[in-house]
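Q: here you go, sequence then predicted model.
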Amino acid sequence: MRNIALFDLDHTLIPIDSDFEWGQFLCRVGAVDADEFARRNAEFFAQYQAGTLDPVEYLEFALGTLAQFPRSKLDELHQQFMQEVINPALLPAAYDLIKKHQDQGDLIAIITATNRFVTAPIAIALGVEHLMAAEPELDANGNITGKLLGVPSSGAGKVVHLQDWLLKQEVTQLRQLSDFTHSYFYSDSQNDIPLLERVSHPVATNPNAKLSAHAQAKGWPQLHLFDKQ
């Protein structure tokens, strides 16, 4: 294992934003005040697309919402969310891309700004063992408290999460990106430029306009994963 392949999740491996869709789902099933939640969720999503989102402010909102429910109820809701929203968005092109790196024997991980509660079942469904995500604090009973552990896993925070994660891996002498022969990172957003610039093979995947322009200037390849889906 000499190569590492890293993937963003939302709009990269799936053609939707799982965090935004989770909020929409909660509104649809009546789990939250639909008008107020949808308003705030839409505001944060617009900030994310514009690259102006305060990740701590958003995560406190998102995790605070999760903290309103016991874990058993959250898990029940998430199963329904997977069936109704996520499973239809798991497309062959994403599986094929992951399988290409699996067949090469690469170390594979998803690294996402979305919290672990929302994304862990999605990573499992995609067949990816390793996940770096925003980490919610849990109480002794496994319930989400509403607090964030550590730094947000967005922007430059993805570099921090990756460095910490690599140090914990039991892969001999592979403790930082430069130790790998090849390192890949697939992402759709300019928010991920800090990590894209750290790997040897950055790939702008389903890129938004800002990342597409940056990739073109840098000579990075652009992959439009879902064009033919």
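A: In hand now; what should we look at?
Q: all contacts plus neighbour counts: C-alpha atoms, from now on.
A: Noted.
Q: centre-most residue in this protein?
A: T112 (2.4 Å; Cα atoms, centre = their mean).
Q: ranges for the strands of this structure?
A: Along the chain, the stretches classed as strands by DSSP state E are 3-7, 107-115, 130-138, 144-149, 182-187, 201-205, 222-223.
Q: tell me the angle of the second one relative to strand 3-7?
A: I take that to be strand 107-115. Put simply, strand 107-115 runs at 20 degrees to strand 3-7, going by axes from the mean of the first three to the mean of the last three Cα atoms, to 10 degrees.
Q: quick check: angle from strand 107-115 to strand 182-187?
A: Per the same axes, to 10 degrees, the angle that strand 107-115 makes with strand 182-187 is 30 degrees.
Q: just want the angle from strand 107-115 to strand 144-149.
A: On the basis of the same axes, to 10 degrees, strand 107-115 is oriented at 120 degrees to strand 144-149.
Q: hmm, who's touching strand 107-115?
A: Residues outside strand 107-115 that contact it (Cα atoms under 8 Å, 6 or more residues apart in numbering): 1-10, 18-19, 59, 101-102, 123, 128-136, 152-154, 158, 162.
Q: could you do the fourth one as well?
A: Contacts to strand 144-149, defined as Cα under 8 Å, 6+ apart, come from residues 59-60, 62-67, 70-71, 134-139.
Q: any quick ChimeraX command for the buried ones out of the contacts of strand 107-115?
A: Of those, the buried ones go into a single ChimeraX selection, burial set by 16 or more other Cα atoms under 10 Å:
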select :3,4,5,6,7,8,9,10,18,19,59,101,123,128,131,132,133,134,135,136,152,153,154,158,162
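Q: quick revisit: for the strands of the chain, give me a markdown table that also has distance to L166.
A: Compiled in a markdown table, the strands of the chain are given as follows (distance: least, Cα to Cα, whole Å):
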| stretch | distance to L166 |
| --- | --- |
| strand 3-7 | 10 |
| strand 107-115 | 11 |
| strand 130-138 | 11 |
| strand 144-149 | 18 |
| strand 182-187 | 13 |
| strand 201-205 | 18 |
| strand 222-223 | 26 |
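Q: okay, now the one to match up with it:
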Amino acid sequence: MTVNKIVLFDLDHTLIPLDSDYAWGEFTTALGWTDAELFKQKNQEFYEHYKAGTLDIHAYIRFATAAVIREGATKSIAAHADFMSAIIQKAIQPQALKLVRDHQAAGDVVVIVTATNAFVTRPIATAFGVEDLIAVDLVKDETPGGTGWYTGEIAGVPSFREGKVTRVNQWLTDRGWSWETVHTTFYSDSINDVPLMEKADVAVATNPDPRLRALAEQRGWRILELFS
């Protein structure tokens, strides 16, 4: 029996050397969509909670999507295209692209699993040539006469911390696979991703934060410095 090899990648600070949601917030603030001082302060607070492993993901998503909801679909989609060319394309480094493509060339199924929302990350996954994206899905207002646009709430289980394990499990189930019938490798930089790193067959601490680096050394996990 052929064992499918699944390679899971976190996105922010793993495949790109920045936090895409944080950068998107700064980009839209520069467009005048938010009060620069207030947004910067709140964004930094959430980011510190994320690094500490204490983030309230629902509160963060409401904050992170507020400007997009306010500005509407047409303006937001156009702004994101500008964001891709101005910020993200320059942040996609050749060695990261090669890592993804080497796995694809080996026949591995590559999936990006991120705690950043799908509006921000779907075009980034596409830029990496990755079709399978597990991100924080957003509720849209589909009520009669509704906006048809995002509400600021999360749809289903957020792909954050233990939620990444739940979402990958669902992704496998949808394909008729299970953890026992596939071989999984997971690349991540963040202490928040330890639940999925422990579940995967192979964990690769990639550009790891200090807490993950210490844990990886203790557990004997491979450490990859992709951006050094």
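A: Great, that's in hand. Predicted model, so just to flag it, every value in this text is computed and none were measured.
Q: residue range for stretch 38-47 of the first structure in the second structure?
A: The alignment of stretch 38-47 of the first structure onto the second structure (TM-score structural alignment) spans residues 40-49.
Q: what is the longest helix seen in the second structure packed up against?
A: In the second structure, with assignment by DSSP state H, the single longest helix is helix 36-52. Contacts defined by 3 or more Cα pairs under 8 Å, 6 or more residues apart in numbering; DSSP states H and E place helix 36-52 of the second structure against helix 20-30.
Q: report the angle between the helix it packs on and helix 36-52.
A: Going by the same axes, to 10 degrees, helix 20-30 of the second structure makes 180 degrees with helix 36-52.
Q: what is helix 20-30 of the second structure packed up against?
A: Using 3+ Cα pairs under 8 Å, 6+ apart, the elements in contact with helix 20-30 of the second structure are helix 36-52, helix 57-71, helix 73-83, strand 109-117, helix 118-127.
Q: neighbours around the alignment partner in the first structure of P123 of the second structure, how many?
A: In the first structure, the residue matched to P123 of the second structure (TM-score structural alignment) is P121. Using other Cα atoms under 10 Å, P121 of the first structure has 16 neighbouring residues.
Q: now P121 of the first structure, nearest residue through space, not along the chain?
A: With sequence-adjacent residues excluded and distances taken as Cα to Cα, 6 or more residues apart in numbering, P121 of the first structure is closest to M82, at 8.0 Å.
Q: translate the one you found into the numbering of the second structure.
A: Taking TM-score structural alignment, the alignment pairs M82 of the first structure with M84 from the second structure.
Q: neighbours around its match, how many?
A: Per other Cα under 10 Å, the neighbour tally for M84 of the second structure reads 18.
Q: next up, the contacts around the aligned partner of T28 of the second structure in the first structure.
A: Under the alignment (TM-score structural alignment), T28 of the second structure pairs with L26 of the first structure. Contacts for L26 of the first structure (Cα under 8 Å, 6+ apart) come out as V32, A34.
Q: any idea how far F37 of the first structure is from L26 of the first structure?
A: L26 of the first structure is 9 Å from F37 of the first structure, where distance means Cα to Cα, to the nearest Å.
Q: could you do H11 of the first structure as well?
A: For H11 of the first structure, the distance to F37 of the first structure equals 22 Å [Cα to Cα].
Q: residues near S178 of the first structure, how many?
A: Neighbour tally, S178 of the first structure, other Cα under 10 Å: 12.
Q: under the alignment, what does it map to in the second structure?
A: Using TM-score structural alignment, S178 of the first structure pairs with E180 in the second structure.
Q: buried ones among the contacts of strand 144-149 of the first structure?
A: Applying 16+ other Cα under 10 Å to the contacts of strand 144-149 of the first structure, the neighbour count classes 59, 62-67, 71, 134-138 as buried.
Q: out of these, who's nearest D192 of the first structure?
A: Nearest to D192 of the first structure among these, counting by Cα to Cα, is A134 at 14.7 Å.
Q: residue in the second structure matching the closest one?
A: Mapped onto the second structure by TM-score structural alignment, A134 of the first structure lines up with V136.
Q: and the residue lying closest to its match once chain neighbours are set aside, how far is that from F27 of the second structure?
A: Excluding the flanking residues, the one nearest V136 of the second structure by Cα to Cα, 6+ apart is N117, at 4.3 Å. As judged by Cα to Cα, N117 of the second structure and F27 of the second structure stand 16 Å apart.
Q: for L8 of the second structure, same thing?
A: 28 Å.
Q: buried residues in the match of stretch 38-47 of the first structure, which are they?
A: Residues of stretch 40-49 of the second structure classed as buried by neighbour count (16+ other Cα under 10 Å): N43, F46, Y47.
Q: please enumerate residues in contact with that stretch?
A: Counting by Cα under 8 Å, 6+ apart, Y22, G25, E26, L55, Y60 sit against stretch 40-49 of the second structure.
Q: A62 of the first structure matches what in the second structure?
A: Under TM-score structural alignment, A62 of the first structure pairs with A64 in the second structure.
Q: quick one: the match of stretch 38-47 of the first structure to the first structure mean distance?
A: With mean Cα distance after the TM-score superposition for the first structure, stretch 40-49 of the second structure departs from the first structure by a mean of 0.9 Å once superposed.
Q: the helices and strands packed on helix 20-30 of the second structure into TSV, with extra columns for distance to D189 of the second structure?
A: Formatted as TSV, those follow (distance: least, Cα to Cα, whole Å):
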stretch	distance to D189 of the second structure
helix 36-52	11
helix 57-71	18
helix 73-83	23
strand 109-117	11
helix 118-127	17
